[in-house]
Structure formats: structure tokens, C-alpha cells
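> Return a 3D structure for these sequence lines:
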Amino acid sequence: MVVRVLHLVGSRRSKFYYDLSVLYGKACDGCVDLDRERFEFHIAVVHLDGSWSFPSSLDEADGSDGALPPRRWSFPSAVRRLAELDLDVIVPHMFCVEGMTRFRSLVDLLDIPLLGNHDHTIWLATDKAITKQILHANGIQVPQGELLQKFHCEWPTMKVPVVVKPCNEDNSRGISLVKHEEDLKFAIDHAFSFDSRVVVEEYIAGREVRAGVIEEDGGLTVLPKVEYFLKDIRTAAHKLQTDSSGNLLNKAIVAAKQDGDRQCPADLSDVLHQRIDAMVTKAHHVLKCRHYSLYDIRIDENEQPFILEVSPALSLAAQDSKLFSTPRSVRNGHIKLKLQ
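Below is the predicted model of the structure:
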């Protein structure tokens, strides 16, 4: 049985998010480990002007292969095209808020199985202030924080050092570590340039790890953890590199990762592994996550972990594309996959 998979790529919000989506979509679709005998891959691209295209490759979509650009479809025509493709599952590679929510709602309305979390999970989990409140209310450790809203003349009561970050932004855009009181206003103004709601939270000095959770065999599996070796916090410079205009540079995924800046699996004590495993599996349930979830965690000097952020919409780059290497079955509107 051939499984028909659609990569959903693009963004209407900004060139940054459009390029980010294409970048990760290419990294997934170009993976040599994809099983192209059992899986048939299609591509749909949402363009900045709201039109759609269905190119044969993402190189064709952005013109990098020298071919003529693919036909553009209006939204109603694109919806009909999705139905005609008789898809078994859609894999989203969209990282703007609209892409992670409204477009997932569209897929649900079309009754096409979707890999990943529902839009109602992402609406909450991408809002850093709400995520912090939900986790804290359920006994999961998070840094103390305050929410600021633009034009409300608020000023944080927390003392430096603090981390200032936009509520609904990705890839560490707009984030600052403030060590001196006189720098706080600049950091808050910078965060407000990305979002009208800003979180100011305590800075937890210590180690930083990332832990992923997947649903497998009716239970949850915590994947091998990654430790980032940092001077203080992870910023956009540690992730994806941009030019002076904020546009992504070519090969940004590779350029942002330097030898020796991370280790997987992380070298943690058994006690710390247990604490993190218990924390992230509980968070997965509390936030009503589905299929997978990802957590950035700080560890203080007492080996106490604190969840900084939750990522309910993951990139499926080369190492993750093995999701589509060996299927178990696709039945009853749900895709079940074996992770290698």
C-alpha cells in the first residue's frame, strides 16, 4: 500500500516565516532516507500573497532550479485540489502562528489526517505566558514571570537578571538577557517590536537541554536529550542566521550549528533524567499534545529542571524524516508510524 503524503509549506505572514518553512521543508523532502517506494510525496506551498501552488519540488517553487514558476491557485481552487489528491496524511512545515493554527484547522475541516498537534493545542502552547500559567497550575516547574502588554504603561517588578521575550514569536526572535537595570527598557521595546505581549521572566543560570516526546506503541517515549553549551542563553544567532534585513541566509540550518556547541545524548545524572522525563511526559498530557512535543529546559545548580518553552510544531529535518521510512498502518483516519 502506497501512502500519499503532502508537505504543506509556506506562510502569508512574512518573508522570514515563508523562507523558514521552505528551508525546513527542503531539509525533510530532500532526506535520502525517505522511503519513496512505500510513500508518495506531494507538495503544497502557501505564498505571501495568499495564493497556493503545487510544485513537483520546492526548488521549482522558489525558482532555484531555473524552471518556470508553477501555476498559482486561488484559495478555493487549492482546497478543491487538496481533495482531489486523495491524501492519506498532511505533514505541516509552517511556523507562523496562522500556519500552525488556522491551516491545521483547514486540514481538519477537510477530514485529512494531520501529523502533529491540533490547532487548539498550538493556540495555547505557542503563547509563552499562557503556557507558563498552565504548566505552573499543574505542578510543573517554570521560571517565575510577568506579562506586559503594549500601551498599558506597565513596568515589571522582577529584578535583573531577567529574560525578556515576545509572547508569540519563534526561533528566539526578539529575546534578550538583561543583566543591568538600565538595559531593561531597550530589551522590552525590542520585544514589543515583535509582539504586543511580552514575558519578563527570571533568568535561571545553569545548563540548558532540549527534550522531545513522541507517542509510540500506546505510550510516551522521551527521545535522547540534547545539551547546548552556552555562555548564557540561546539567541537567534545560535539557531538560524539572517542578513541585516532579517532574511534567512542560504544553508542557514548548517551555518547555525557549530561543532562542539551541543551534545546528544546529554550527559546527565540518572536523577536528572528521571526528573526531566517525568516533567515532559506530564506536560505532554497537560497541554493535550498529540504525536510529539518538544521542550527547552533550564537546570539550576540543585539539578532542578524548569521548562522554558514548549514547541508543539516541530521541524522535520533530515534526522526526523525517518518518520516516513517504515509505516505500520494507515486506518480509521489515523496514521500510525514506526520511528526508527
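> contacts, neighbours, all on C-alpha from now
Fine.
> So residue 133, which state does it fall into?
Three-state call for residue 133 (DSSP: H, G, I helix; E, B strand; the rest coil): helix.
> how far away is it from residue 312?
Distance, residue 133 to residue 312, using C-alpha to C-alpha, to the nearest Å: 16 Å.
> who has more neighbours, those two?
residue 312 (26 against 14; other C-alpha atoms under 10 Å).
> From the structure, what's the count of residues near residue 126?
Other residues near residue 126 number 23, with proximity taken as other C-alpha under 10 Å.
> scratch that, residue 258 is what I was asking about
The burial count for residue 258: 10, using other C-alpha under 10 Å.
> doesn't it fall inside a helix?
No - assigned with three-state DSSP, residue 258 falls outside any helix and is coil.
> roughly how far apart are it and residue 238?
Taking C-alpha to C-alpha, one finds residue 258 at 9 Å from residue 238.
> top helix in the chain by residue count?
Secondary structure of the chain per DSSP state H: the longest helix is helix 270-286.
> could you say what helices and strands the helix or strand that that one is followed by packs with?
Scanning forward in sequence from helix 270-286 by DSSP states H and E, the next helix or strand is strand 292-299. Applying 3 or more C-alpha pairs under 8 Å, 6 or more residues apart in numbering; DSSP states H and E, one finds that strand 292-299 contacts strand 207-216, strand 305-311.
> To check against the first, give me the structure of this:
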Amino acid sequence: MKTKLYVLYGGKSVEHEVSLKTAVTVLHSIDEGRFEVYPIYITRDGLWCTPGQLSKEGLTVERLITRPAFHDPARSIGEILSGMMALPGPKVVLPLLHGSNGEDGTVQGLLELLNVPYVGNGVLSSALTLDKAMSKQVLAQAGIHQTEFQVCRFEEWRTDEAAVLRDVENSIGYPCYVKPASLGSSIGISRCTHRGELLTGIREGFSYDKKLVIEREVDGREIQVAVLGNERPLASLPGEFIHDHIFFDFESKYMDKRLTMSIPAKLADGLTQRIRELAILAYRAHGCEGLARVDFFLDEEGDLFLNEINALPGFTNFSMYPVMWERTDGTSYSELIEKLIGHAIERHTDKQTIQYTR
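This next block holds a predicted model:
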């Protein structure tokens, strides 16, 4: 019997479009000889629905989008769970949900309650890695070097804007970056070089989140590493995008056709291994399983700063994560998907030995 593979995509998140692009690529790569694929679309309003069986031929983002039968989240989720996901036989879930309401532990918690294997990080590691403020505390406790930062909460800002601005200028300075704590794909991030930009950046950031991380800029290169596995994770060769953007924002990442990848990144002797070791250290410190991409800054003096860890990195054919593995050990895109599914099933099987009664 084929394994039923439930692919979740879309989501109630500003990264909805990124998820759709990822889903198209993943669905094209799945071996239909081994898996019976059930796509599940989550609308921007959090409604669950399905376009039914999809053919790989001519598959596009537009074909992935469908209209829900119910306009209440509880009913729509219940319909999917009681119908499609209650089918007999072996099953595994592949969440391709970027950002809030999908990459933050919420969907992972639901899947834990359903007791089904799922690809990627668990509840805690998903929540930790998406929340940049909490992640930075974990990194600090693990002794991993990072740039100066401070956390700004909406209540502080609402109470005394001027005090927050002064505090940032005194402790962080310019240039600095304002980031919503729980978003990816550089959405809502502002590079600020003076108070006017800082004011605008903070206001924009709070439109996406009620907690911000404000960081000092590191003038240098951004180096990325792909990590894969559960108890014994492996780190890929480091890579970097070659570009001339001062700030690598959403448009730069997804719309600039001039971007090129350098894999492996050209690094000084010994630094490649050091970066791979730090990536695994950060992965384990967050309790990650399945996969993550770990991003570093390397300044002109050769100092290394861990920027952030991404528990569900971009996964198109042109995304850094799968390409880093292909250039590290020859793993193809479809083989990588199967490895991730294998790790999900392995983790789920191990969990079934846990005893819940005395």
C-alpha cells in the first residue's frame, strides 16, 4: 500500500505566496509510485480545503488555489480531518507553511494531537526558531556569537515612543535593522540609518507583530548552511548569494533574476568547518529535528555572527537549502524530500515507545 502524503500549503500568513511557490516545486518532485498525494490548501483566512488529486503536468500556483466548502475554520478543519486524513493506511504530513500559523508550532501541535508523522521541526523548536527574540536568548545561552540587539514590545512603544528611540540610538546605533520577531522572508524588516527611518521602521514592524527585534548592522557577507537530520544532524557545505543589495529584502530574494549562488562559499582555511560545527550547535540548542537553515554574517575582520535559524527555509529549485545539499553530497531535490519524510517517520516511530500511563 502506498503511503498517503498530505501536503499542507498556503496558510494564514504574509508568506502565503512563498508557500505556494514551494508547494508547486515539491509536488512536482514527489515519487507517485511510492506516495499517494493529497494536497491541502489553507486560505489566507485560515480555512482548510482541497483541490483534489492534481496532475504534475501543467501544475501551477493557480491550480493549487481552491475555494473552501465551509467558511468557519473549525468546520473546514474538521471536514479535512474526518474525511481525507482519516483514510486507512500509512500516512505522513508535509507542512509547507512559512511564517505564522504554520511554521510557529501551531500546526505542529495539531499534528501531535492527531499522532501522525510530519516532516520538519516539532512544536517547541518551531516556536523558538520563528520567534527571533526567544531564539537569540537560546543562542546566547549556548555561547554562540551574535550581533548586538534589543527587543521592543508594543506596550513599551505605545507608552513612550521617544524613550524607545533614545534607547535604540544609545545601545544599538545606526545603521540598524528593525525586524518583526516572528516573520521570515525579510517581510516587515527595515534598514535604518537615522531617526526618521527608525521611527518609520518600528511603526511598520508593529503592523506585522507585537514584538520587534532591533539589531546592529554587520557589514559583511551572509553565509548560509543547510542542516538535516534528527539525533545526528549533518551540515552542508556553506553557501552564499552573490548580489549587490545593501539590504537583501523580499524583492531582492524572490524577484532579482541576477542572483547567483556560490556553493561552497569561498572562505578562509578552517572557517568552513567552523561554520558547519556552529550550525549544528545552534540546531541542537533549539531542539531542531528534520531540517533548518542557519544563517551567519562574516565581517571584514573575519568575525562570525549567527544571524538566525530558519526551521522551514525556502524550498524551490532555486532556493539555497536544496541546492546546498546537491552540491555537498549529490542529493537531488526528490531524494531530499524522501530523506525528510524518512526522518519524520523515524521520529514518529521513536515517539511511540513513550509511556503515558504508570
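> TM value for the aligned chains?
The TM-score (TM-score structural alignment, normalised by the length of the first structure) is 0.82; 315 aligned residues with a C-alpha RMSD of 3.0 Å.
> thinking again about what came up before, just so I know, which of the helices and strands packed on strand 292-299 of the first structure lies nearest residue 79 of the first structure?
Closest to residue 79 of the first structure of these, according to C-alpha to C-alpha: strand 305-311, at 27.6 Å.
> and the angle from that closest one to helix 270-286?
For strand 305-311 of the first structure against helix 270-286, the angle by axes from the mean of the first three to the mean of the last three C-alpha atoms, to 10 degrees is 40 degrees.
> Residues contacting strand 305-311 of the first structure, please?
For strand 305-311 of the first structure, the surrounding residues in contact (C-alpha atoms under 8 Å, 6 or more residues apart in numbering) are 125-126, 128, 131, 140-143, 272, 275-276, 293-299.
> what distance separates the host helix or strand of residue 325 of the second structure from the centre of its chain?
Here residue 325 of the second structure sits within helix 320-329, counting by DSSP H and E. Remark: helix 320-329 of the second structure is offset 17 Å from the chain centroid, using C-alpha atoms, centre = their mean, to the nearest Å.
> One more: stretch 43-52 of the second structure?
Relative to its chain's centre, stretch 43-52 of the second structure lies at 20 Å (C-alpha atoms, centre = their mean).
> May I see the buried residues of the helix or strand harbouring residue 81 of the first structure?
Here residue 81 of the first structure is covered by helix 75-84, with elements defined by DSSP H and E. When neighbours are counted by 16 or more other C-alpha atoms under 10 Å, the buried residues of helix 75-84 of the first structure are found to be 78, 82.
> Helices along the stretch 51-200 of the second structure, start to end?
For the stretch 51-200 of the second structure, applying DSSP state H, counting those that start in this stretch gives helices covering 61-64, 73-82, 106-114, 123-130, 132-141, 154-159, 161-171, 195-205.
> Mind listing what's buried along the last one?
To tie it back to what came earlier, the one meant is helix 195-205 of the second structure. 197-199, 201-202, 204-205.
> How about stretch 265-280 of the first structure?
266, 273, 276-277, 279-280.
> what do you get for stretch 99-106 of the first structure?
99-101, 103-105.
> out of those residues, who's nearest residue 1 of the first structure?
Scanning those for proximity to residue 1 of the first structure, where the rule is C-alpha to C-alpha, the winner is residue 104, at 25.7 Å.
> now for the closest one: what does it line up with in the second structure?
Correspondence of residue 104 of the first structure to the second structure, assessed by TM-score structural alignment: residue 108.
> got the contact list for the closest residue to its match other than its chain neighbours?
In this structure, residue 108 of the second structure finds its nearest non-sequential neighbour in residue 123, 5.4 Å apart by C-alpha to C-alpha, 6 or more residues apart in numbering. Residue 123 of the second structure makes contact with 104-106, 108-109, according to C-alpha under 8 Å, 6+ apart.
> lining up those with the first structure, which overlap?
Mapped onto the first structure and checked by both residues aligned by TM-score structural alignment, their matches' C-alpha atoms under 8 Å, the contacts of residue 123 of the second structure keep the contacts 105-106, 108-109.
> coming back round to it: which residues touch the helix holding residue 81 of the first structure?
With C-alpha under 8 Å, 6+ apart as the test, helix 75-84 of the first structure has contacts from 50-53, 110.
> And residue 284 of the first structure, how far from residue 121 of the first structure?
Distance from residue 284 of the first structure to residue 121 of the first structure, by C-alpha to C-alpha: 10 Å.
> contacting residues for the spatially closest residue to residue 108 of the first structure that is not a sequence neighbour?
Residue nearest to residue 108 of the first structure in three dimensions, not counting chain neighbours: residue 114, with 7.6 Å by C-alpha to C-alpha, 6+ apart. By C-alpha under 8 Å, 6+ apart, residue 114 of the first structure lies in contact with 89-92, 104, 107-108.
> Map residue 114 of the first structure onto the second structure.
In the second structure, residue 114 of the first structure lands on residue 118 (TM-score structural alignment).
> Please report the distance of its match from residue 239 of the second structure.
Distance from residue 118 of the second structure to residue 239 of the second structure, by C-alpha to C-alpha: 27 Å.
> Quick one: map residue 203 of the first structure onto the second structure.
Per TM-score structural alignment, residue 203 of the first structure is aligned with residue 217.
> who's in contact with its match?
Residue 217 of the second structure makes contact with 147, 174-177, according to C-alpha under 8 Å, 6+ apart.
> Buried ones among those?
Buried among the contacts of residue 217 of the second structure (16+ other C-alpha under 10 Å): 174-177.
> hang on, the earlier thing: so which of the contacts of residue 217 of the second structure belong to strands?
Mapping the contacts of residue 217 of the second structure onto strands (DSSP state E) picks out 176-177.
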